[in-house]
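Asker: Below is the sequence, then the predicted model.
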Amino acid sequence: MSSGDERDGGRGEGAPPEQLALIRESVRKAEVPRAKPRTWRGAALAKELPVARVLVDKGVLHLDRYFDYAVPEELDAEAQPGVRVRVRFGAGRGRVRDGRREGGGLIDGFLVERVAETDYSGPLAALAQVVSPEPVLSEELLGLARAVADRYAGSLADVLQLAVPPRSARAEQRPSPAPLPPPAVPEVGSWARYEHGGAFLEALASGGSPRAVWNALPGGEWSEEIARVVGATLASGRGALVVLPDGRAVARVDAALTALLGQGRHAVLTADAGPEKRYREWLAVRRGSVRAVVGTRAAMFAPVRDLGLVVLWDDGDDSHSEPHAPQPHAREVLLLRAAQDKCGFLLGSWSCTVEAAQLVETGWARPLVASREQVRGAAPLVRTVGDGDLARDEAARAARLPTLAWQAVRDGLRQGPVLVQVPRRGYVPRMACANCRAPARCRHCSGPLEGQEGVDALKCGWCGQEEAAWHCPECGGFRLRAQVVGARRTAEELGRAFPAVPVRTSGREHVLDTVPGAPALVVSTPGAEPVAEGGYAAALLLDGWAMLGRPDLRAGEDALRRWIAAAALVRPQGAGGTVVVVAEPTLRPVQALVRWDPVGHAVRELSERAELGFPPVSRMAAVSGPPEGVAAFLGAVELPGEAEVLGPVPLPVTAVRGARRVGAPPVGERWERALIRVPPGRGAALAAALKAAQAARMARGGVGGEVAVRVRVDPPDIG
């Protein structure tokens, strides 16, 4: 851990350089030059500060600026900075700060500031309406949103759509509770298991701003440990923000905070709460009635007063990456907040991402880890089954369950529940030719053919058409084999193998939160593993090659993270806990799991990526679209001199069951993608260049046959 106050004397200079650059740039953009006063045709204007600068809710890059409007006298009292307003946009009623007029009709917006003068030469339109006198956009939130927009080459209006929830009039009318006094400093508790754990809590309680990357010990204590660091921050009179990957994790931390601090000290922000309740909780935070927030991805923008600590759990989880423009990642947003507010920072996980390792290597954060003795005492025994073992194992060839795994299940069921992790949901998600192993593809759209429960015909995973007479175009064979067996099929096989044992499944359609401690088989997809009372007696991690074999830079890191997340739910080795992973034991992620050393794996990955110039050491952006659109964009963008363009290369069609994934090409349309890479310290320049090029193309409105392209900074998949 490290204290921001000690490192930079309270000036924030110890923050990552790119984070500071974005904050300073957002401040510079807010400094708008003044010009001589102008008049307005209509009713009487406000006597003081008659000009309102408004950010209109049009998330297009070429309109990513403020508009000036006149403030009528009757709206003077309510038209204060931060409120929602409605304005007439276009047709001579509003204006763009460079004089261009676009759009039309009444649209929503935020009143950013009131000024005495405007530099617009023509008459200004008046504010049409103050939607609510509730100030929802503070200067701090506006600065954060601008920094996020600049980092991800997006528009400020798009970021504010993510940051400020939709209005609920009934929620605004309800008064928020009075703030509670700071609680007592909590005991160190299980933080004593970590080197410098007690010092971290002490620094927070005394008003310091330590920054740490926390490698949590396996088990269920992590939620209580997060509650204790929040309690220590509240005891110092400051606020705290915790962002978690899903509602199940939020519920655990919510329960831990309530048990430690009591009711009324924290707000819960999740989409499951419904729009009115969520907005009511958000308002309580904005008004200062509540100083602590626990929530999922959208809570990363929560307007916590006097922010003293931001916490992110499991930053490698895909759910922390926002699918809507400009697609920010919660980790990067919280890093910006830590730099802007000079507050504490805690990045925790059972595993360790390469980005987390980079924060430690650069000295911006310090490691918060347990000793090897503590790790060995808390982790289960991990055993491996490799390809050589499977080839010699008759039981594995017949039933897909190696003898070692069979014995682990049998022994584990004598003591309690056994977890079985399967990489894919469904029945038989992927099929291949039994002779040449070529993937079975649909004749209509080239999508993957899947097996169906109780049906002989195959079905395409993309277009949904059935295939009853498949043959291999490579070798002419007619026999099929399963590439990956899904969770339902695995549950069916295990049910036959252990007929007297109940079998439960947990996956996308139905995710279990907890299971009893009685003997049972629990088949789960990664990320959906329920918590067992007293911990699992054993766990099987099947088909490891399916996760390790993905053509993705993060394949090994993601596989290790998912394995450790499942194994962390198993009892310690001293209590008989055993994990069997079916994967080649010589591979680096498998060895890291056996040694329970995710930090060492992340450090080695970071070193290799530094040599190859891959993220996070370099900054990267993806430009995707039809070939002519990508070529036109690359020809027009003014990239930094150090930028390197990789590609473009064809993109595979990845639409699923008729619905297009974010960033994926439409079914049947050929797309390409180019990657643009810049060295460390040039990410802000790359984002600015991409944003300017996209804004210019949008301003032209597709004139000259231009084709739209998609730009994403820090793409999660560059495989």
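Answerer: Perfect, I can see it now. In this text, all values refer to a predicted model and were calculated from it rather than measured experimentally. Residues are numbered from 1 along each chain as shown.
Asker: For the rest of this, base every contact and every neighbour count on C-alpha atoms.
Answerer: OK.
Asker: What lies in contact with the top strand by length along the chain?
Answerer: Among the segments of the chain that qualify as a strand by DSSP state E, the longest is strand 106-115. For strand 106-115, the surrounding residues in contact (CA atoms under 8 Å, 6 or more residues apart in numbering) are 49-57, 79-89, 128, 137.
Asker: now do stretch 223-231
Answerer: Here stretch 223-231 has contacts from 183-191, 201, 204, 240-241, 252-253, 256-257, 260-261, 292, 309, 311, using CA under 8 Å, 6+ apart.
Asker: Now, of these, which are buried?
Answerer: 183, 185-186, 188, 191, 201, 204, 240-241, 252-253, 256-257, 260-261, 292, 309, 311 (16 or more other CA atoms under 10 Å).
Asker: quick one: which of these sit in helices?
Answerer: Of the positions in those, 201, 204, 252-253, 256-257, 260-261 sit in helices, assigned by DSSP state H.
Asker: For Leu269, state which of those residues is nearest.
Answerer: Val253 (12.3 Å; CA to CA).
Asker: related to what we said a few turns ago, tabulate the ones in helices among the buried ones among the contacts of stretch 223-231 (TSV), appending distance to Met698.
Answerer: TSV is the format used below for these (distance: CA to CA, whole Å):
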residue	distance to Met698
Leu201	50
Leu204	47
Arg252	45
Val253	44
Ala256	48
Leu257	47
Leu260	52
Leu261	51
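Asker: want to compare, so here's the second one:
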Amino acid sequence: MSSENVPEQLALIRETVRRAKPRTWRGAHLAEELPVARVVVDKGLLHLDQYYDYAVPVAMAESAQPGVRVRVRFGARVNAAGRREGGELHDGFVVARLEASDYPGVLAPLAQVLSPERVLTPTLLGLSRTIADRYAGTLADVLQLAVPPRHAKAEAEPSPAPLPPPPAPGPGSWQRYPQGPEFLAALTAGHAPRAVWTALPGPDWPAEIARAVAATLAGGRGALVVLPDGRAVARVDQALTELLGGPERHAVLTADLGPRERYRNWLAVSRGSVHAVIGTRATVFAPVHDLGLLVVWSDGDSSHSDPRAPHPHVREVALLRAAEEGAGVLVGGLATTVEAAQLLRTGWARPLAAERAGVRAAAPRVRTVEDTDQARDAAAQAARLPSVAWQAAREALKAGPVLVQVPRRGYVPRLACERCREPARCAHCAGPLEAPGADQVLRCAWCGVEQPEWHCVECGSFRLRAQVVGARRTAEELGKAFPGIPVRTSGREAVLATVPDEPALVISTPGAEPVAEGSGYAAALLLDGWALLNRPDLRAAEEALRLWLAAAALVRPAGEGGLVVVVADPGARPVQALVRWDPVGLAELELGERAQLGFPPVSRMAAVSGTPSAVADLLGVARLPDGADVLGPVALPPLRGQEQERALLRVRPGQGGALAAALKAAQIARVALRGSEPVKVRIDPTDIG
């Protein structure tokens, strides 16, 4: 199957399932004009992924317009007298009003118009359909991600009047990048530049994003910024508020706002009252009018990949949307992903980076430490730090706070037998055992069952040793090694946004590092680098460097005494890239290797997982594109007592759409023909290790 056949195959799929049309209905008083409403029903099943036609009662003739939310009865039956029975009510959206339907029977009527607000624009509908097809998902599932739930009180409130465009901002700190002022000028002129931005370390990147947004607004177009978490959103929100003279010109969309405030802000964007929006993952679908710029910050962050079906990635949605709407793109971050390097290699985007002199002026000094022999210093031994790292922390604490990055949360998350080094496993589910606290009973990290009488099944020993030490244990040890110094922790249980500019030890897991007020951290210690580098994942090197750069960027420049100590193999490529502060170089090397091996992004891939019989069944049904490779299947950890397998499917560039269509057709065929065990299909899986 070639990629040219994708539209025909998808059309065939949708035509095949039209037999699930609504049942007949009698006695309707229908609208005189356009009496048929075509509806997408919120029923996220692959074999029901199509539009359904409903009759429009005369009472709803004015309100049932394209884009509004409605309620419809789905799955009704017709009794012997020809009357409708049963059927469940489901939400949906009207996508069109028609003169007639191609369904030969009598249509069921719309049950209710939930709101006259037109929330599903033709542009948003087209984008959602494109994303559903790309990721082998359903339109209903994508719309659940794209359109927030309705809040009646917020909908009843009027949105503010739109403000005139602001004046064009000056280049500010964009002058540090040779192409920076030119990029802003292109946005102000209404053009659509596309750039991969390698941001300099330090606190300026939120202000630089704000200037790019302001330049777009000055050109009379809208802007959209997607960030990985609420802390990053808060920093850009503050920068925009300061630059634009208040919060009126932009909207914020995050889950932390609550349903009412979030929907109010979304409506302000949808109604055209606000032309700039910033937020987390789902913001990429925000219906910005006349979109001129999409910004994706830190596109390698796993938060940008939606955990809900069909698992779209923010970067890919942004690129597709920019192409459809003629908008500019700024994919930026402290690190550079392999996908961003591919955009540069193909010429789709241009690089936006500082000269080497500028990088050296902004970056802290980086030292590598491999020697873990701590016998030379009793305090260093107590703190579980190499002597060099302990001494660096001691000196830096005289000037300000010190950041300590620990790859694992908890106390002791991984244990092994002290005698034979066999990993400690749960007797119930074979999951890894962890020590939740100094005096607490061992428990399984998977099922939570306590193991008070553990012993090694290999050698019979009852003694354990720590394989990995978590953030809480590290904080406890450092507190003893540096008496009198405050110790703060930031991680999953409580993430700090900022810490004061005063001597303190800040223990953080990757991604939870708080910003140090003032000039930044005096030093950062990046511990247990092997835990990041040794992950059995294709992205291990890229991810390790991204996490290290995020922490190191919070440290003062080398000219102000800033120092980063990374405890890892000095010869590892990510470590060398950190020392040189060269994320682009590592991304190019990784891209070259993947090109030789045929791995993404130079190819397209899908993961198929389920029970062994279900995976084999789907692979047998699927009509994969010509030349498709099937890697595996391989065993996965059991799920609810059942064996699991995963197979990876790989196709050449240009065949990604055909692969998604083939897998979707196979899923529909399995449901329609025999109704067998479910199989999870994920296009562009983030983890293919």
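Answerer: Yes, it's here. As the structure is a computational prediction, the values presented were derived from the model and not from experiment.
Asker: TM-score for these two?
Answerer: Here the TM-score for the pair of chains, by TM-score structural alignment, normalised by the length of structure 2, is 0.94; 675 aligned residues with a CA RMSD of 2.5 Å.
Asker: residue range for stretch 424-434 of structure 1 in structure 2?
Answerer: Counting by TM-score structural alignment, stretch 424-434 of structure 1 lines up with residues 408-418 of structure 2.
Asker: Please state the offset of the matching stretch from the chain centre?
Answerer: Averaging C-alpha positions (CA atoms, centre = their mean, to the nearest Å) puts stretch 408-418 of structure 2 28 Å from its chain's average.
Asker: What lies in contact with it?
Answerer: 422-424, 432-438, 445, 456, 461-474, 491-492, 509.
Asker: cool, stretch 83-90 of structure 1 as well?
Answerer: By CA under 8 Å, 6+ apart, stretch 83-90 of structure 1 touches 79, 94-95, 101-111, 125-137.
Asker: Now do the contacts for Pro259 of structure 2.
Answerer: Pro259 of structure 2 neighbours (CA under 8 Å, 6+ apart): 149, 151.
Asker: meant to ask about Gly246 of structure 2, not that
Answerer: Contacts for Gly246 of structure 2 (CA under 8 Å, 6+ apart) come out as Leu240.
Asker: now it: how far from Thr254 of structure 2?
Answerer: Between Gly246 of structure 2 and Thr254 of structure 2 the computed distance is 19 Å (CA to CA, to the nearest Å).
Asker: again, but for Asp528 of structure 2
Answerer: Distance, Asp528 of structure 2 to Thr254 of structure 2, by CA to CA: 33 Å.
Asker: from the ones in helices among the buried ones among the contacts of stretch 223-231 of structure 1, which two are the most distant?
Answerer: Within those, Leu204 and Arg252 form the most distant pair, 22.2 Å apart (CA to CA).
Asker: still on that earlier bit, so which of the contacts of strand 106-115 of structure 1 belong to helices?
Answerer: If you go by DSSP H, the contacts of strand 106-115 of structure 1 have nothing in helices.
Asker: okay, and stretch 247-260 of structure 2 goes to which residues in structure 1?
Answerer: Against structure 1, stretch 247-260 of structure 2 falls on residues 263-276 (TM-score structural alignment).
Asker: again, but for stretch 128-144 of structure 2
Answerer: Mapped onto structure 1 using TM-score structural alignment, stretch 128-144 of structure 2 spans residues 145-161.
Asker: Strands of the stretch 401-550 of structure 1, residue ranges please.
Answerer: Remark: strands assigned in the stretch 401-550 of structure 1 by DSSP state E, counting those that start in this stretch are 418-421, 430-433, 449-452, 455-460, 466-467, 480-484, 503-506, 514-515, 521-524, 531-532, 538-541.
Asker: Between those strands, which one is closest to Leu347 of structure 1.
Answerer: strand 531-532 (22.1 Å).
Asker: And the nearest residue to Gly104 of structure 1 once chain neighbours are set aside, how close does it get to Glu102 of structure 1?
Answerer: Excluding its sequence neighbours, the residue lying closest to Gly104 of structure 1 (CA to CA, 6 or more residues apart in numbering) is Gly90, at 4.2 Å. Distance of Gly90 of structure 1 to Glu102 of structure 1, given as CA to CA: 5 Å.
Asker: how far out from the middle of the chain is the match of stretch 128-144 of structure 2?
Answerer: 16 Å.
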